[in-house]
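# heads up, no residue letters with this:
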C-alpha cells in the first residue's frame, strides 16, 4: 500500500488552508483524502537517464516525498502516480525507469494525488469518510466541523447518513459530542500549518494550532492487527478535550506521549463483543510511562543520542494495549524515540534516512513539544512505506 505525504509547507501555494473557521477541516480532508489539490498545466516533461524532470513555470504545490498524479502525457508511462524526488520553484523530478530519453507530448496536467478514501455522506460542515480499500475493516469517521477552534470527531462501525450511525467509538456516554480535532487557537481565517501522512487505511494529521513548529496530532483508521480474526482493530485517537490554546502543546491525544491524557478508542474488543473500548499505548520495552518521544527528561535513565554502539536514532513501534489482555495491534508507520534528541540537530520535519527497527525507511520528525519538552520532542513517521 502506498504511503503518501501532504503538508502546508510546500512552496507555491495551492494546498488547502486550515484555520479557525467552520468547514476548514472538511475542506482539507476533502482535498487530501478525496480529490487531490494544486492542479496545474505542465509546461514540459523531459526524460534523461531514467529521471523525469517536470517543469511548471507557474509554480507548484509539491515537496520532496509528495505523490504527483500526472495525466495526458505521451509516452503513457509518465502518467499515473509518481513519488517526487527533488523540487525547485518551477521543477520537480521523479523516477522514470523504463522510459526512453526524450520530451513528452500532449496536454499534460499534474496535481498532488489524493489518498484515495471515500466520502459517502455529507452535510453543511459535516462529513463522513471511510477507506476504499477492500481489506479495510470498514469503519467510518464522522467530522462535525461546525465549530471554529476544534472539530468534533467520532468513529462508527456503520453509517446510513451523515447524522446516523451504529457502533460509535467513543460512545456518547464515554465522551459526549465526540473527540476533539484541533484546528486553531484563534477563531479567524489565519492559516495554520499542517502535515498529513497516510495510506489507504490509516492517516495521521498534525496541526500547528498555537505554538510555532509544535503541534497536536490525531489519527484514524485500521491498526496493524496481531491476529487475522480481529475484525475491529481500528482506532480513533484524538483529544478528549480542546487543547488548541495550550502554550506547551503535545500530542497526548495520539501517540507521541505515553501518559494517557489522550483517549484512543476502538470499536470493539478483539473477540467481537459490541461496545466501544478505551485503550492505551505502549512503546515497546523502552517506553517509560511518562515519557515524551525524543524529549529531554524522558526518564532518569534516559537513553542518549547518538546510540554509542552505532550512532543511531533508536525507535520503537507504538502498540495498542487492552487492559488485562495485552497488546492488540500497532499504529502503522509510527515510531517512538526513547532518546534525548535535544541538541541532536534534528528539528521539526527533518528526514531520518536510517532508523533502528525501520531499516531502509525514511522517517519524518514531527515536533510535539512546546516549551515544557524542548526542541528534541519529536515523534517519527515512516514516509517510505509500505506500512503493512
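Here it is on my side, so go on. Since the model is a prediction, treat every value here as computed from it, not as a measurement.
# Going by C-alpha atoms from here, please, whenever you check contacts or count neighbours.
Will do.
# What residues sit buried inside stretch 158-169?
Residues of stretch 158-169 classed as buried by neighbour count (16 or more other CA atoms under 10 Å): 158, 159, 162, 165, 167, 168, 169.
# Remind me what the helix or strand where the second one lies packs against, helices and strands.
Read that as residue 159. Following DSSP states H and E, one finds residue 159 within strand 158-161. If you count contacts as 3 or more CA pairs under 8 Å, 6 or more residues apart in numbering; DSSP states H and E, strand 158-161 packs onto strand 164-166.
# which other residues reach whatever helix or strand comes next after the strand it packs on?
Note on strand 164-166: by DSSP H and E, the next helix or strand toward the C-terminus is strand 179-182. Strand 179-182 has contacts (CA atoms under 8 Å, 6 or more residues apart in numbering) with 149-154, 170, 207, 209, 216, 218, 238-244.
# Kindly recompute the last result at 6 Å.
150, 151, 152, 153, 238, 239, 240, 241, 242, 244 (CA atoms under 6 Å, 6 or more residues apart in numbering).
# shouldn't residue 159 be in contact with residue 168?
No: between residue 159 and residue 168 there is no contact under CA atoms under 6 Å: 9.7 Å.
# Distance of residue 153 relative to residue 218?
10 Å (CA to CA, to the nearest Å).
# Strands along the stretch 1-150 of the chain, start to end?
Here the stretch 1-150 of the chain has its strands, by DSSP state E, counting those that start in this stretch, at 4-7, 37-41, 44-48, 51-55, 67-71, 80-87, 91-95, 102-103, 109-112, 118-123, 126-130, 140-144, 150-156.
# Could you work out the most separated pair of the buried residues of stretch 158-169?
For the buried residues of stretch 158-169, the maximum inter-member distance is 15.3 Å, found between 162 and 169 (CA to CA).
# ok, structure two:
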C-alpha cells in the first residue's frame, strides 16, 4: 500500500526553489527522502517524506530510487542541478537509469531519455531568472512516483514534470519507469519549453522522434532490448487543435456552454501514456480534464469528481506553453491528493 503525500511552497518551513544551482536537488531530497523520514517542519507542521531513498549524492546532484518494497522498480532517477545547460542555473536536467555505480555513471545501456536526442538529459525549468527569487512549487508523490509542478515566472510559465513508474498495461513490465521533462531547452519567450505535456497528434500515434515530446519510458513494451522509447500524453485541454471537437485553439470542452465555462459537471480521464502505437499505461494518480478549465488557478482542489471513487480530492494544475500569456495552450492536469494511486 502506498501513501500519497502533498508538499507545497506555501507550507511552513518548506524549502525554497530559486533560479540558483542546487535548489531543485535540495527540494527533491527533502520531499522524497527527508531526514529521519521527515521532509521539513516540526511538531504539528512536520511533513512526512515520500519514502524514496537517496542512492548517490554529490554537490548539486542527486540520484534517487523509488521503493521496491512498495512495488516500485527501484530504478534510479538523477537530477543534475549544477547549472550546466544553456539556461544555466535556471534549469536542472533529469535522467533515468536501471542501474548506477555512482552519481554520474549509469551501468549498462538502459538510460532515459535517449542520449542521442538529449545528451545531458531532459530539462526542468526552475525559474526564468538566475536569481534568489522564490518560485511557487508543488510536489505530489508517493513511494513510487513523483509529480512536480513549478511556476517558473510567477505567471503563465507553469510546468508539470514527473518521474517514477507507470501504472503499466503490460503484464510483468519490469521497464515501466519513465521521465517527463521539457521538450527543449529554455530560452526567453520560448513556448516549446514551457510545458512538458500535450498531444496534438492522434491518440495512439504520438510523436516518437526528435525533441517534440518530453516523455521517455525505459524500454519498449516487449522489454527485450535496452534503449528508451519516446512516448506521448493525450492531454485533452491543450494543443493547437482541440482533440474533442477538431476545432482550432484547443482548450477542452465548455462544462455547460461557451458563455459559462466551469459552471457545470467536470469530467476527468486517466492520463494515458501512449507509445509504439498503443496505450502503454497511465501516469499514476494523474488525470486529464476534458473541460475548459483555463480560468481555474493552479492548486484549486476538486472534490467528488464524477466517476472517481468516494473521498477523491484532485488538485488542478495548469501547464502552459505560452510565455506571452495566451492561455489557449493551457492544459489542466489533475492529481489525486487524498487517495492512494
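Now that the structure is in, tell me what you want to look at. Here the structure is a predicted model, which is why all the values come from computation and not from measurement.
# one step back: superpose on structure 2 and give me the mean offset of the strand holding residue 159 of structure 1.
Overlaying structure 2 shows strand 158-161 of structure 1 at a mean distance of 0.8 Å from the equivalent residues (mean CA distance after the TM-score superposition for structure 1).
# what range in structure 2 does that strand sit on?
Aligning strand 158-161 of structure 1 against structure 2 (TM-score structural alignment) gives residues 99-102.
# Count the residues that sit near residue 350 of structure 1.
Look at residue 350 of structure 1: counted by other CA atoms under 10 Å, it has 16 neighbours.
# Counterpart of it over in structure 2?
Using TM-score structural alignment, residue 350 of structure 1 pairs with residue 300 in structure 2.
# closest to residue 376 of structure 1 out of the strands of the stretch 1-150 of structure 1?
Nearest of the strands of the stretch 1-150 of structure 1 (CA to CA): strand 4-7, 21.1 Å.
# Now do the contacts for the counterpart of residue 385 of structure 1 in structure 2.
Superposed on structure 2 with TM-score structural alignment, residue 385 of structure 1 falls opposite residue 339. The contact partners of residue 339 of structure 2, taken as CA under 6 Å, 6+ apart, are residue 312.
# let's go with 7 Å and repeat that
4, 312 (CA atoms under 7 Å, 6 or more residues apart in numbering).
# pretty sure it is in a helix, no?
No: under DSSP: H, G, I helix; E, B strand; the rest coil, residue 339 of structure 2 falls outside any helix and is assigned coil.
# Apart from its neighbours in sequence, what residue is nearest the residue nearest the centre of structure 1?
Geometric centre of structure 1, nearest residue: residue 204, 2.4 Å, by CA atoms, centre = their mean. Closest residue to residue 204 of structure 1 apart from its sequence neighbours, by CA to CA, 6 or more residues apart in numbering: residue 219 at 4.4 Å.
# wait, what's in contact with the equivalent of the one you found over in structure 2?
Residue correspondence, TM-score structural alignment: residue 219 of structure 1 in this structure matches residue 162 in structure 2. By CA under 7 Å, 6+ apart, the residues touching residue 162 of structure 2 are 146, 147, 148, 179, 180.
# Now rank those residues by neighbours and give me the top one.
That'd be residue 180 among those, by other CA under 10 Å, with 29 neighbours.
# Which position in structure 1 pairs with it?
Match for residue 180 of structure 2 (TM-score structural alignment): residue 237.
# which SSE is its match in?
strand 234-238.
# now for that strand, which elements pack on it?
strand 179-182, strand 216-222, strand 263-268 (3 or more CA pairs under 7 Å, 6 or more residues apart in numbering; DSSP states H and E).
# Distance to residue 199 of structure 1 added to the strands of the stretch 1-150 of structure 1, as TSV?
Below are the strands of the stretch 1-150 of structure 1 laid out as TSV (distance: least, CA to CA, whole Å):
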stretch	distance to residue 199 of structure 1
strand 4-7	6
strand 37-41	17
strand 44-48	27
strand 51-55	25
strand 67-71	12
strand 80-87	14
strand 91-95	20
strand 102-103	32
strand 109-112	14
strand 118-123	13
strand 126-130	12
strand 140-144	15
strand 150-156	18
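# Redo the ones you listed as a markdown table? Include mean neighbour count and distance to residue 372 of structure 1.
Shown next, in a markdown table, are the strands of the stretch 1-150 of structure 1 (neighbours: other CA atoms under 10 Å; distance: least, CA to CA, whole Å):
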| stretch | mean neighbour count | distance to residue 372 of structure 1 |
| --- | --- | --- |
| strand 4-7 | 24 | 26 |
| strand 37-41 | 19 | 36 |
| strand 44-48 | 19 | 48 |
| strand 51-55 | 21 | 44 |
| strand 67-71 | 23 | 35 |
| strand 80-87 | 18 | 35 |
| strand 91-95 | 20 | 39 |
| strand 102-103 | 14 | 53 |
| strand 109-112 | 24 | 36 |
| strand 118-123 | 16 | 39 |
| strand 126-130 | 23 | 35 |
| strand 140-144 | 26 | 31 |
| strand 150-156 | 26 | 23 |
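# Okay, the most far-flung residue of structure 1 relative to its centre and residue 348 of structure 1: tell me how far apart.
Distance from the C-alpha centroid of structure 1, by CA atoms, centre = their mean, peaks at residue 102 (36.6 Å). Distance, residue 102 of structure 1 to residue 348 of structure 1, by CA to CA: 39 Å.
# Repeat that for residue 210 of structure 1.
Residue 210 of structure 1 is 15 Å from residue 348 of structure 1, by CA to CA.
# Which one's more surrounded, these two?
Neighbour count, other CA under 10 Å: between residue 210 of structure 1 and residue 348, residue 210 has more, with 24 against 18.
# What does that one correspond to in structure 2?
Match for residue 210 of structure 1 (TM-score structural alignment): residue 153.
# any chance you could map the helices in structure 2?
Applying DSSP state H to structure 2 gives helices spanning 23-32.
# Could you identify the longest strand within it?
In terms of residue count, the longest strand belonging to structure 2 (DSSP state E) is strand 278-289.
# about what we covered before: show the contacting residues for the match of residue 210 of structure 1.
Counting by CA under 7 Å, 6+ apart, residue 153 of structure 2 touches 127, 128.
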